[in-house]
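Trainee: Can you look at this prediction? I've put the sequence above it.
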Amino acid sequence: MRIIIIGCGDAGISAAFSALRENPKAEILVIEKKGYFYPKCPLPFVLEGDVKIEDIVTPLSKLFANSGINYETDEVVGVDTENKVVQTKNNRFTYDCLIIATGSKAVIPPIKGVNLEGVYTLKTLEDTKKIMQRMEKSKEAVIIGGGFIGCETAASLTNKNISTTIVELLPNLLSPQFDANFSRIVENKLNENGVRMITGKSVDEIIGKDEVEAVRVGDEIIACSLVIMSVGVRPDVEFLKTIEVGKFGIKVDEKLRTSAKGVYACGDCIRIRFMVTNEPQQSGLGTVAERAGHVAGLNAAGGDATFYHTLNSMITKIFDLEIGVTGMNETMAKERGYKVVSGIAKGLSKPKYYPGGKELITKLIYHANIHKLLGAEIAGYEGVDGYLNLASMAIQKGSIMDDMLRFRYCYAPPICSAPNPMIPATENAYRKLRRRR
């Protein structure tokens, strides 16, 4: 049995090793146009120097050494699903099962001047290297887009003493993932560190002769020698002609099978569903890509696994602030017609009497009628990931207010506070419900 995997990102690697574990006798071939693997999530932090490029890059020869997995450094230009053939620039390969894990490409906004020298996206290792070279002679930068990558990049550039402006079309940064009150926590942190933010407006023009010299936002001209565009991604699926592709990517079922027999897909290139509402969407999350790769690889090799889609659990660090979200925020829930009640708890990561405790704010969003947990937003300076993962599991399990109030947790003063912030946040929501009656 020959399994071919197109792409060697988080999803492709996960698929390859999952297939190998499920069927050690299978012939597994990975086709990747680059001769190396690197994770995408660290790229904004590479700019600052916290992470070195050489520490995140692994040659495929080393990655697959002694594993039994074969690889080809080549670019796929077409797939014949009827005859089960993958056509590359330099060769053609037959397969029994095919896994498409080609990921996504950066969206390039239609702005005049977008092709000037000094204007980049931050999606690939090559982008990162170009930006780092440009940073050496840049004193001012403009970031188009105030999402996770835009905010992370702004922090990195600021820490390298580059005066940075974020221009975001929506009213708040990190929208629509966070409610406005949590977006403001990030905006305040960026402002404290000297990052300028322009929201509710777009960059109308990038100005320069050969190299970028400024951008125009409405009537304002902002001088800069570096522009980074971070306005989203789109599935990298242009070479597919006989596989059904929709608005958000390749259409797959719960086994990650595509419309073509024997063909699976995983990672940023597929359409997935939001677990709370079952709405279709695209996901650019590494965690989702890794899990999807695991399921696709196992199933292609003869196993039977189900992909349970996503809660959009996201977390980042902006300067020293940790902030994350899972499930639906309050705004999103109300827009979809849910009757909701939210509870907020503010406290410290350790007891007041214990040194080193840091601010922590927790917001839980509940269905007002059935008391089911729909989402959580958490911000603080340590421990945010643990509380966020707890909320994610609670949502997946369909937990209600009573479950959270009965939750039994661990406690030690040097590590965490008591009660667990999930409990006072739930109590706050419960009190609001009682007052409504």
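Mentor: Thanks, I have it.
Trainee: switch to C-alpha atoms for all contacts and neighbour counts from now on
Mentor: Noted.
Trainee: what does whichever strand or helix holds residue 394 contact?
Mentor: Assessed by DSSP states H and E, residue 394 sits inside helix 384-396. Residues outside helix 384-396 that contact it (C-alpha atoms under 8 Å, 6 or more residues apart in numbering) are 311, 313, 315, 322-327, 360, 372-378, 422.
Trainee: These in helices, which ones?
Mentor: Judged by DSSP state H, the subset of those located in helices is residue 422.
Trainee: Please, where are all the strands along the stretch 251-400 of the chain?
Mentor: 263-265, 271-273, 280-282, 314-318, 321-327, 340-348, 359-367, 373-380 (DSSP state E, counting those that start in this stretch).
Trainee: Take this one as well and set it beside the first:
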Amino acid sequence: MHDWHSWAAVAVFAGSYALIISERIHRVAAALGGAGLMLLVGATDDTSAFYSVDSGIDWNVVFLLMGMMMIVGVLRRTGLFEYLAIWSAKRARGRPFRVMVMLVVITAVASALLDNVTTVLLVAPVTLLICDRLALPVAPFLIVEVFAANIGGLATLVGDPPNVIIGSRAGLTFNDFLVHLAPLAAVLVLVLIALARVLFGRELTHDADLTAAVMAMDERAAVRDPRMLAQGLAVLALVVAAFALHPVLHLAPSVVALLGAGLLVAITTVDTGEVLAEVEWPTLAFFAGLFVMIGGLTGTGVIAQVSDALASAVGDREAGGSMLVLGASGVLSGVVDNIPYVATMAPVTADLVRHLGGGSGDAMWWALAAGAGLGGNATAIGASANVVVLGIAERAGRPISFWQFTRYGLVVTAATLGVSALYLWLRYFAFT
């Protein structure tokens, strides 16, 4: 890097990244401040930042998230997720481990269709209620649900924000994620259930009297608006179907999500302002700032130089390169939030895939997605869902410490990354 703009871009990005990690200031302020500095030092300009496909804000990502947040905002008001959680507890006959398994499955499936942060926001309060009724420790349930949310989010394009970034950068569709990563996610849910039995089994004791109280709960009372629930489920089904039919409809996921959100707002009685209030605008602003910062690194050639160095290290060893990306992503995503990590690595991975020719079904992309999604389970700050659940537990008077979460997270992450490495090797390299 001989151009001073390159060094300036690296300095701005590193400084902003350090602030995001340290949380000394809000990550949105760090990202937007970094984006402003990138423009100020000339690492990028307004045309590149706002209109360039390669080095600007990825509006497909922003509007896909906004549309899905609006749909979830309507569903939140119906009581759907509370109904599912209570229903699962009753079907498990109040048995603590059976309850945990049911909540894990519901959380994983919901995270695949929606997103992991929204899912834990909806499921965690009901989990607190059930644990209170059964006099069970809250921490094991909430921790395992976070793991399930991050694993379930791996399965689809819309399940985890890093997947949206990867899909947009690599041109991967909703169906691509279903075919390549949903089978892995299903296997990992089973692995998680087995690990939960080992890690938490002794803490899950059964009380017959308290079980009877849970069995008396009426899950139907949780549904506050049956008409809106039916409308919301119908629209969600249409949206998911349109995602799956992308090869036929040729509609971008962002367009589908916005159409679904608009249709749902139009046909329900919900107030438009209330739905828009459900949108996590700080998250969208964070994405915008992050994309501008990455664009500065791209425009000054920094990303290209990193890509060349990695390509030289990997050589023609696609299998070894995929394992390297999987392992490195798992480690780094446990230390920093996986969203900025994937936003940084996506253009690097794109160059590596082009260099290697993508001969094994774009295995490098699946390694990046799996490593980033699963690595987030390693520590209490590794993924947004982790931080959200720790906040919910603290507000409920059941705080979960950083190390209480992390000592279990490291075990789960190591096991799931090991299974993922075996899956990638068997599916893309062992028999080619």
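Mentor: All right, it came through fine. These figures come from a predicted structure and were not determined experimentally.
Trainee: Please state their TM-score.
Mentor: Remark: TM-score between the superposed chains equals 0.28 [TM-score structural alignment, normalised by the length of the second structure]; 208 aligned residues with a C-alpha RMSD of 7.4 Å.
Trainee: Identify each buried residue in the helix holding residue 394 of the first structure, please.
Mentor: Residues of helix 384-396 of the first structure classed as buried by neighbour count (16 or more other C-alpha atoms under 10 Å): 384, 385, 387, 388, 389, 391, 392, 394, 395, 396.
Trainee: for these, which one is nearest residue 185 of the first structure?
Mentor: Nearest to residue 185 of the first structure, judged by C-alpha to C-alpha, of those is residue 384 at 14.2 Å.
Trainee: For residue 180 of the first structure, see how far away the nearest residue in space to residue 380 of the first structure that is not next to it in sequence is.
Mentor: Nearest-residue entry for residue 380 of the first structure: residue 360, 4.2 Å, with adjacent residues in sequence omitted and distances by C-alpha to C-alpha, 6 or more residues apart in numbering. Distance from residue 360 of the first structure to residue 180 of the first structure, counting by C-alpha to C-alpha, to the nearest Å: 17 Å.
Trainee: And for residue 377 of the first structure?
Mentor: 11 Å.
Trainee: Mind picking the two most distant members of the buried residues of helix 384-396 of the first structure?
Mentor: Farthest pair in those, by C-alpha to C-alpha: 384 and 396, 18.5 Å.
Trainee: Following element in sequence after the helix holding residue 394 of the first structure, please.
Mentor: Assigned by DSSP H and E, the successor of helix 384-396 of the first structure is helix 401-405.
Trainee: Go ahead and confirm the residue nearest to residue 380 of the first structure touches residue 348.
Mentor: Yes - at 5.3 Å, residue 360 of the first structure counts as touching residue 348 under the criterion of C-alpha atoms under 8 Å.
Trainee: ok, back up a step: columns distance to residue 156 of the first structure on top of the buried residues of helix 384-396 of the first structure, output as a markdown table?
Mentor: As requested, the buried residues of helix 384-396 of the first structure are exported to a markdown table (distance: C-alpha to C-alpha, whole Å):
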| residue | distance to residue 156 of the first structure |
| --- | --- |
| 384 | 21 |
| 385 | 21 |
| 387 | 26 |
| 388 | 24 |
| 389 | 26 |
| 391 | 29 |
| 392 | 28 |
| 394 | 34 |
| 395 | 33 |
| 396 | 34 |
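Trainee: Out of the residues you listed, which comes closest to residue 98 of the first structure?
Mentor: Residue 98 of the first structure has its nearest neighbour among the buried residues of helix 384-396 of the first structure in residue 396, at 30.5 Å by C-alpha to C-alpha.
Trainee: what distance separates the helix or strand hosting residue 373 of the second structure from the centre of its chain?
Mentor: Applying DSSP H and E as the criterion places residue 373 of the second structure in helix 363-375. Offset of helix 363-375 of the second structure from its chain centre (C-alpha atoms, centre = their mean, to the nearest Å): 12 Å.
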